[in-house]
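K.L.:
Quick one: sequence and predicted model below, then my questions.
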Amino acid sequence: MRVPIFQIDAFTDRLFAGNPAAVMVLPSYLDDAVLQAIAAENNLAETAFLVPQSGQYHLRWFTPAVEVPLCGHATLASAAVVMERLEPGRNSVVFNTASGPLAIHRKQNGYVMDFPSRPSEKTSTPSGLAEALGAVPIEVFSSPFNYLVLLEDARSVRTLAPDFRAIADLDRPGVIVTAAGDERYDFVSRYFAPAKGVPEDPVTGAAHCMLAPYWAAKTGKSAFRAYQASRRGGEVVCLISGGRVELEGSCVFYLEGHAEI
């Protein structure tokens, strides 16, 4: 079977920045083991599998190691594929996913995604977390998905050099570190998920579903310009809206072709 494949840099307006995602358009879903093998072969943080059906689209996301319930950058990339390649001129799309319907609409310089909020609760610092990060948390919040760790300042986030093996042994799939922003940003962050096969994710939409409500509660604001300070780096505009989180970003096509499966 020969299927279209795209590689897109998401949450950026230039090549070789943001978070690269593969998007593959399938006539129907293959066995999970085959989808996982394809994602491992692509060897990107996420591969999105897009299945058109009766004018709608179904969407699933796989890291090189596991399927995940929510992915922001690969959803952004999938929206670009639909609206710029499969149905040029279309201005909105709704993806049916494991996290429910996700609506995306086009803006002049990018796309806005309507995502579920992921609120968190303050917790004591888990055993081994500070050692794994190589930094002392100011405070720690948790959800079923991640720990969220506040550090002293943006420089501490930017220069952090964690022990990925130790992070993988924690009892959450991922760890977000964050601090008040520098330059023109309201906050900065990084995201580590070695247990999911992604030691550091370059720019993580799903992490901002937890970051935005955290910073909203902390500052009383509802809109943020955020920067994920990985080596590639990327910008995410966040808005708390009706108990959900709107994430805005741009993306750039890098590769277009076909895969033989």
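P.N.:
Happy to help now that I have it. Numbering: from 1, shown residues only.
K.L.:
contacts, neighbours, all on C-alpha from now
P.N.:
Fine.
K.L.:
count of neighbours near Asn91?
P.N.:
By other Cα atoms under 10 Å, 15 other residues sit near Asn91.
K.L.:
OK, contacts around the closest residue in space to it that isn't next to it in sequence?
P.N.:
With sequence-adjacent residues excluded and distances taken as Cα to Cα, 6 or more residues apart in numbering, Asn91 is closest to Arg106, at 5.2 Å. By Cα atoms under 8 Å, 6 or more residues apart in numbering, the contact list for Arg106 reads Asn91, Ser92, Val112.
K.L.:
SS state for Lys218?
P.N.:
helix (DSSP: H, G, I helix; E, B strand; the rest coil).
K.L.:
how much space between it and Phe187?
P.N.:
Here the distance between Lys218 and Phe187 works out to 11 Å (Cα to Cα, to the nearest Å).
K.L.:
do the same with Thr125
P.N.:
21 Å.
K.L.:
With neighbour numbers in mind, choose between these two.
P.N.:
Phe187 (21 against 17).
K.L.:
ok, how many other residues are close to the closest residue to that one other than its chain neighbours?
P.N.:
Residue nearest to Phe187 in three dimensions, not counting chain neighbours: Gly181, with 3.7 Å by Cα to Cα, 6+ apart. Counted with other Cα under 10 Å, residues neighbouring Gly181 total 18.
K.L.:
Let me see the contact set for Gly181.
P.N.:
Asp153, Ala154, Phe187, Val188, Ala226, Tyr227.
K.L.:
Nearest to Asp13, out of those residues: which one, please.
P.N.:
Tyr227 (13.5 Å; Cα to Cα).
K.L.:
ok, now which ones touch the closest one?
P.N.:
Gly181, Tyr185, Phe187, Val188, Ser189, Gly233, Gly234, Glu235, Val236.
K.L.:
Which strand or helix spans it?
P.N.:
strand 223-228 (DSSP states H and E).
K.L.:
ok, second structure coming up, stack it against the first:
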Amino acid sequence: MKIYQIDAFTKEVFSGNPAAVCPLEEWISSSIMQKIAAENNLAETAFYVKNGDMYEIRWFTPTVEVDLCGHATLAAAYVLFNFENHTDNLIQFYSERSGNLTVTKEGDLLSLNFPADEFEAIPLTPQITEGLNIKPIQAFKGKTDYMFLFEKEEEILNLTPNFEQLSKLAARGIIVTAKGETSDFVSRFFGPRSGINEDPVTGSAHTTLIPFWANELNKTKLSAIQLSERKGYLDCELLRDRVRISGYAICYMMGTIFTAKEKPL
């Protein structure tokens, strides 16, 4: 089967967030998809199958299938627009876990339309904060992630988490965020429980970040930077109960996967 590796939320290779994308003619077993994702050893591998006018999509980390992944959806759309003969400027994805997801293309800019997360403030207990080297000023719990608010961008940059402690939290991952110095907000994302200690750029985390910061800053259009080593840049917008997450992507690699029963020519 075909495989592409796309750097998402960047205009340059070796930055942004790398995702593998595997176009399928029909679904293969979940166990094989999980093995492929583990072999790729990237934060996410996306698989999709065309179904009428839309594409069914699933996402796997090296260890688990996840409910939603932004950067791998952006990567899948980039593959469809550039290599897999999708001619319209709109792609309709469907996930059994997250519903309808769309990606639109304006020039080279790709925009995800995702449901906004539902989250609530929770107490700052030692159990949920002991994996961080700086105590946050507030904590929240969304559908799949914890989110911790800090006072300054510098604190986000200087975080050195204890991943063993963070992996004990019953959540897909941990978002840390603060108001930005050159952007509206900054963030990082840690997912040791999902098989990736730090994700370079996490589109799905912005389904929580966008409604939070839109309310905090009293504006619906926002700029964001994810402060991983590779860094990612996102344009964001709150659309009532949904969010728009926009960015660029670039192809790093394309190739062919041979399973155990197949041999290269």
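P.N.:
It's in. From a predicted model like this one, the values you see are computed outputs, not experimental measurements.
K.L.:
How far off centre is the strand holding Tyr227 of structure 1?
P.N.:
13 Å (Cα atoms, centre = their mean, to the nearest Å).
K.L.:
The helix or strand following it aligns to what range in structure 2?
P.N.:
In the C-terminal direction, the helix or strand that comes right after strand 223-228 of structure 1 (DSSP H and E) is strand 234-241. Counting by TM-score structural alignment, strand 234-241 of structure 1 pairs with residues 232-239 of structure 2.
K.L.:
just stretch 206-217 of structure 1 next, same as before
P.N.:
Counting by TM-score structural alignment, stretch 206-217 of structure 1 corresponds to residues 204-215.
K.L.:
Number of residues surrounding Ile261 of structure 1?
P.N.:
Neighbours around Ile261 of structure 1, by other Cα under 10 Å: 8.
K.L.:
show me where the stretch 51-200 of structure 2 has strands.
P.N.:
For the stretch 51-200 of structure 2, the strands defined by DSSP state E, counting those that start in this stretch cover 54-60, 65-66, 90-95, 99-106, 109-115, 120-122, 138-141, 145-149, 173-179, 185-191, 196-199.
K.L.:
for stretch 45-62 of structure 2, how far is the first residue from the last?
P.N.:
End-to-end for stretch 45-62 of structure 2, by Cα to Cα: 8 Å.
K.L.:
now swap in stretch 238-252 of structure 2 and tell me
P.N.:
31 Å.
K.L.:
same thing with stretch 145-164 of structure 1?
P.N.:
Distance across stretch 145-164 of structure 1, first residue to last, is 17 Å (Cα to Cα).
K.L.:
residues contacting Tyr254 of structure 1?
P.N.:
Applying Cα under 8 Å, 6+ apart, the residues contacting Tyr254 of structure 1 are Phe6, Gln7, Ile8, Asp9, Leu15.
K.L.:
now do Gly233 of structure 1
P.N.:
Counting by Cα under 8 Å, 6+ apart, Gly233 of structure 1 has contacts Ala17, Gly18, Asn19, Pro202, Val203, Tyr227.
K.L.:
what residue of structure 2 takes the place of the first one?
P.N.:
With TM-score structural alignment as the criterion, Ala17 of structure 1 lines up with Ser15 in structure 2.
K.L.:
before we move on, the earlier item: pipe the strands of the stretch 51-200 of structure 2 into JSON lines and attach distance to Thr259 of structure 2 per row.
P.N.:
Formatted as JSON lines, those follow (distance: least, Cα to Cα, whole Å):
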{"stretch": "strand 54-60", "distance to Thr259 of structure 2": "17"}
{"stretch": "strand 65-66", "distance to Thr259 of structure 2": "20"}
{"stretch": "strand 90-95", "distance to Thr259 of structure 2": "25"}
{"stretch": "strand 99-106", "distance to Thr259 of structure 2": "30"}
{"stretch": "strand 109-115", "distance to Thr259 of structure 2": "32"}
{"stretch": "strand 120-122", "distance to Thr259 of structure 2": "44"}
{"stretch": "strand 138-141", "distance to Thr259 of structure 2": "40"}
{"stretch": "strand 145-149", "distance to Thr259 of structure 2": "34"}
{"stretch": "strand 173-179", "distance to Thr259 of structure 2": "31"}
{"stretch": "strand 185-191", "distance to Thr259 of structure 2": "28"}
{"stretch": "strand 196-199", "distance to Thr259 of structure 2": "24"}
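K.L.:
Mind reading off the mean deviation between the strand holding Tyr227 of structure 1 and structure 2?
P.N.:
Mean deviation of strand 223-228 of structure 1 relative to structure 2 after superposition (mean Cα distance after the TM-score superposition for structure 1): 0.5 Å.
K.L.:
List the buried residues of that strand.
P.N.:
By neighbour count on 16 or more other Cα atoms under 10 Å, the buried set for strand 223-228 of structure 1 is Ala223, Phe224, Arg225, Ala226, Tyr227, Gln228.
K.L.:
again with stretch 209-228 of structure 1
P.N.:
209-215, 223-228.
K.L.:
ok, Asn19 of structure 1 to His58 of structure 1 distance?
P.N.:
Asn19 of structure 1 is 22 Å from His58 of structure 1, by Cα to Cα.
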